[in-house]
Each structure stands twice: as structure tokens, then as C-alpha cells.
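S.K.: sequence? don't have it. structure:
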């Protein structure tokens, strides 16, 4: 009885595995090519989603601001409401920079490129907004209307301090196109 050499025993599994390894490698290369083809579409989708998220963050802030305005304008007596809305606005400040950090300037957005070219100023404006929202919350907690009105005006000014340099004017808005 002849015994196969140790070399031929080792070669047989390699010969069988080689076609399988080549097939796997070709499959992976094909998957990478398909992924590369879809990458551009995925980037566009992510950009649209990023814009939608940051618009949601800003919409939440605007909703709280509008609610405070309604409470004050109509003299609505809802104990603690102004303070709560102001606190939520201040807490929302922590969401602004992360929402805008990815530079997405193309698409349905009114964000100006200056946000990213002058990021330090943008962050300063966010900090001023947060400070003004906290000041309004403190004024509302005091229950003194003489403090609430000026604090609300200061908060509105801090919003404008960011909108003027960093948001397209209404006539240039994507909503008007």
C-alpha cells in the first residue's frame, strides 16, 4: 500500500479551497463596487436627513418662543409655563452646534456657509442665546412681569443675533423657490 506524501495531502485541501477563496474575494470586490456606486446617493440622502434634523431642532426652539409670545401677548395665566418653555429653550441650545456641525449647505436649507467659515462666532451666538433663555427662565420664576418682558426681548435679540449673520433672508429662502 502506498502512502501519499505529506506534501500531496496538504496540497489537496488547498486546491479545493482556492476556488472558494477566489469566489469570496470576487464577491467582496463586487460588493465594494456596488457600495461605491451607491455612495453618492447615500451622501445626498444623509445631507437631506441632516438638514431635516437641524430644522427640527430650530423648529422646537421656535415653537417654545411662539408659546411664550402667545402667553404674554394674550395675558394667559398658565403658572410656570413661561419658565418651563424658557428652560427647554436653554436646554435645546446644547443641540444646536451638533446639529449644524456637519457642513451641509446644499439642499432645502436657509443656513448660510458663514456658519462653518466662522464657527467660533456661531458658537458664541449659541452661548448668548442659552444665557438669554436661562435669564428668561429666572425672570419667569420670579413671577415679576417687569422682569419677564425685558428678558423676553433680550432672548428675541439673541435669536436675531444668530439669524442675521447665519440664516438666509426670507426673500432668499428655499421656501420661496
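M.R.: That came through fine. Keep in mind that what you see is a predicted model, and the values were worked out from it rather than measured.

S.K.: can we go C-alpha only for contacts and neighbour counts from here?
M.R.: Fine.

S.K.: the longest helix in the chain is where?
M.R.: Longest helix in the chain by number of residues (criterion: DSSP state H): helix 6-73.

S.K.: so how far is that helix from its chain's centroid?
M.R.: 18 Å (Cα atoms, centre = their mean, to the nearest Å).

S.K.: for stretch 97-117, same thing?
M.R.: 9 Å.

S.K.: What's the end-to-end length of that stretch?
M.R.: Stretch 97-117 has an end-to-end distance of 14 Å (criterion: Cα to Cα, to the nearest Å).

S.K.: Flag every buried residue along it.
M.R.: Neighbour counts using 16 or more other Cα atoms under 10 Å place 99, 100, 104, 105, 109, 110, 111, 112, 113, 115, 116 of stretch 97-117 among the buried residues.

S.K.: one step back: what's downstream of the longest helix of the chain, the next helix or strand?
M.R.: On the C-terminal side of helix 6-73, the nearest following helix or strand under DSSP states H and E is helix 81-100.

S.K.: got a list of contacts for that next one?
M.R.: 50, 53-54, 57-58, 61, 64-65, 67-68, 71, 123, 126-127, 129-134, 136-141 (Cα atoms under 8 Å, 6 or more residues apart in numbering).

S.K.: of all the buried residues of stretch 97-117, which comes closest to residue 44?
M.R.: Each of these was scored against residue 44 by Cα to Cα, and residue 104 proved nearest at 9.8 Å.

S.K.: Now the closest one: closest residue in space that isn't a chain neighbour?
M.R.: Excluding its sequence neighbours, the residue lying closest to residue 104 (Cα to Cα, 6 or more residues apart in numbering) is residue 47, at 6.1 Å.

S.K.: Could you do residue 77 as well?
M.R.: With sequence-adjacent residues excluded and distances taken as Cα to Cα, 6+ apart, residue 77 is closest to residue 71, at 7.3 Å.

S.K.: take the one below as the second:
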């Protein structure tokens, strides 16, 4: 049984690895554009709810969860070869790959702040949530300023 589990694990690893290798740059560009658009929609929901003072309920918490999910998914969206060098229209600057440690640090900062924001959201304290939302927005701005072309 252990042997068949090991064989299954190896087969699954190879399959998922092959899928990543066989994916086209356009697939990654499309995935990250869709992911960041959903992040923008989640931020809009959060900001609308903060303005109204209603920081409870499934719509608000769904937006918080989406932000956390994107903060984890984003790591898979920028493989080598998925930038402008692929010939595709993308807002991703070459610095993402040319300065990968700095980009990873920016991604990590966003993920950490998404977690802090989710903890604040769980309290229903609008003041605390607002403060963490501002910090979260600043982590987004850090990536936009350094790694995203506004006009692509």
C-alpha cells in the first residue's frame, strides 16, 4: 500500500508539474488579470462597507476572504516568460523577474497584511478595520509603484 501511495504521489507531482510547464504565457497573464480584478472588486466592497459603517455580514466577510485568497494565489501568477518578453500585452514590469527578491518581499508584505486585515475584520471594529485596510492598500500601492505599468 505504501508503494502505491508513493507511486500515486509521484504521478500527481509529475502531472501538476507538467501542467505548469505546458501552460502558455497568455494563461498566466489572463489568470493574474482576472485575479487582480477580483481583488479590486473585493476592495471596493470593503471600502463601500466601511463608508456605510456596515462591517458585518456575508458580503463584507466574503470580500475579506477573497483578499486573503488572492494574497496566497498571487505567488503562482508570475512565472518566467509571462511578461512582455512573451509578446503579450501586460502591465507587469520586467523588474518582477529582474528583481525577484524585491518582488517576493512585496508579495509577502501583501500576504502578511491581508492576514492582519482579516483578523481585524473578524472583530467588527470599524476603526481597527479601517486602519488595517489603509495599511493593506499601501502594500498594494508598493507593488503598483514598483512592478506595474499604468499604461501598457
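M.R.: Received, thanks. The structure displayed is predicted, hence computed values, not measured ones.

S.K.: And residue 108 of structure 1, what's its match in structure 2?
M.R.: Using TM-score structural alignment as the criterion, residue 108 of structure 1 maps onto residue 89 of structure 2.

S.K.: Am I right that that match is in a helix?
M.R.: No: using DSSP: H, G, I helix; E, B strand; the rest coil, the assignment for residue 89 of structure 2 is coil, not a helix.

S.K.: so who does the residue lying closest to it once chain neighbours are set aside touch?
M.R.: Excluding its sequence neighbours, the residue lying closest to residue 89 of structure 2 (Cα to Cα, 6+ apart) is residue 152, at 6.7 Å. Residue 152 of structure 2 makes contacts with 89, 90, 91, as judged by Cα under 8 Å, 6+ apart.

S.K.: Which one of the residues you listed is nearest to residue 133 of structure 2?
M.R.: Comparing the contacts of residue 152 of structure 2 against residue 133 of structure 2 with Cα to Cα places residue 91 closest, at 24.2 Å.

S.K.: ok, for residue 161 of structure 1, nearest residue in space, not its chain neighbours?
M.R.: The spatial neighbour of residue 161 of structure 1 that comes closest, neighbours along the chain excluded (Cα to Cα, 6+ apart), is residue 125 at 6.7 Å.

S.K.: Map that neighbour across to structure 2 for me.
M.R.: In structure 2, residue 125 of structure 1 lines up with residue 106, judged by TM-score structural alignment.

S.K.: Kindly present the contacts of residue 152 of structure 2 as TSV, with separate columns for distance to residue 3 of structure 2.
M.R.: TSV is the format used below for the contacts of residue 152 of structure 2 (distance: Cα to Cα, whole Å):
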residue	distance to residue 3 of structure 2
89	46
90	45
91	46
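
S.K.: Which neighbouring elements make contact with the longest helix of structure 1?
M.R.: Applying 3 or more Cα pairs under 8 Å, 6 or more residues apart in numbering; DSSP states H and E, we find helix 6-73 of structure 1 packed against helix 81-100.

S.K.: what about the helix or strand following the helix it packs on, how far off from structure 2?
M.R.: Beyond helix 81-100 of structure 1 on the C-terminal side, the first helix or strand identified by DSSP H and E is helix 114-117. Superposed on structure 2, helix 114-117 of structure 1 shows a mean distance of 0.4 Å to its aligned residues (mean Cα distance after the TM-score superposition for structure 1).

S.K.: Now do the helix or strand following helix 114-117 of structure 1: distance to the chain's middle.
M.R.: The first helix or strand that comes after helix 114-117 of structure 1 along the chain, using DSSP H and E, is helix 119-142. In terms of Cα atoms, centre = their mean, the gap separating the centre of helix 119-142 of structure 1 from the centre of its chain is 19 Å.

S.K.: which is the next helix or strand following helix 119-142 of structure 1?
M.R.: Later in the chain than helix 119-142 of structure 1, the nearest helix or strand by DSSP H and E is helix 145-166.

S.K.: which residues of structure 2 does that next one align to?
M.R.: By TM-score structural alignment, helix 145-166 of structure 1 lines up with residues 126-147 in structure 2.

S.K.: Pull the number of nearby residues for residue 44 of structure 2.
M.R.: Under the neighbour criterion other Cα atoms under 10 Å, residue 44 of structure 2 is assigned a count of 13.

S.K.: what's the counterpart of it in structure 1?
M.R.: Using TM-score structural alignment as the criterion, the counterpart of residue 44 of structure 2 in structure 1 is residue 66.
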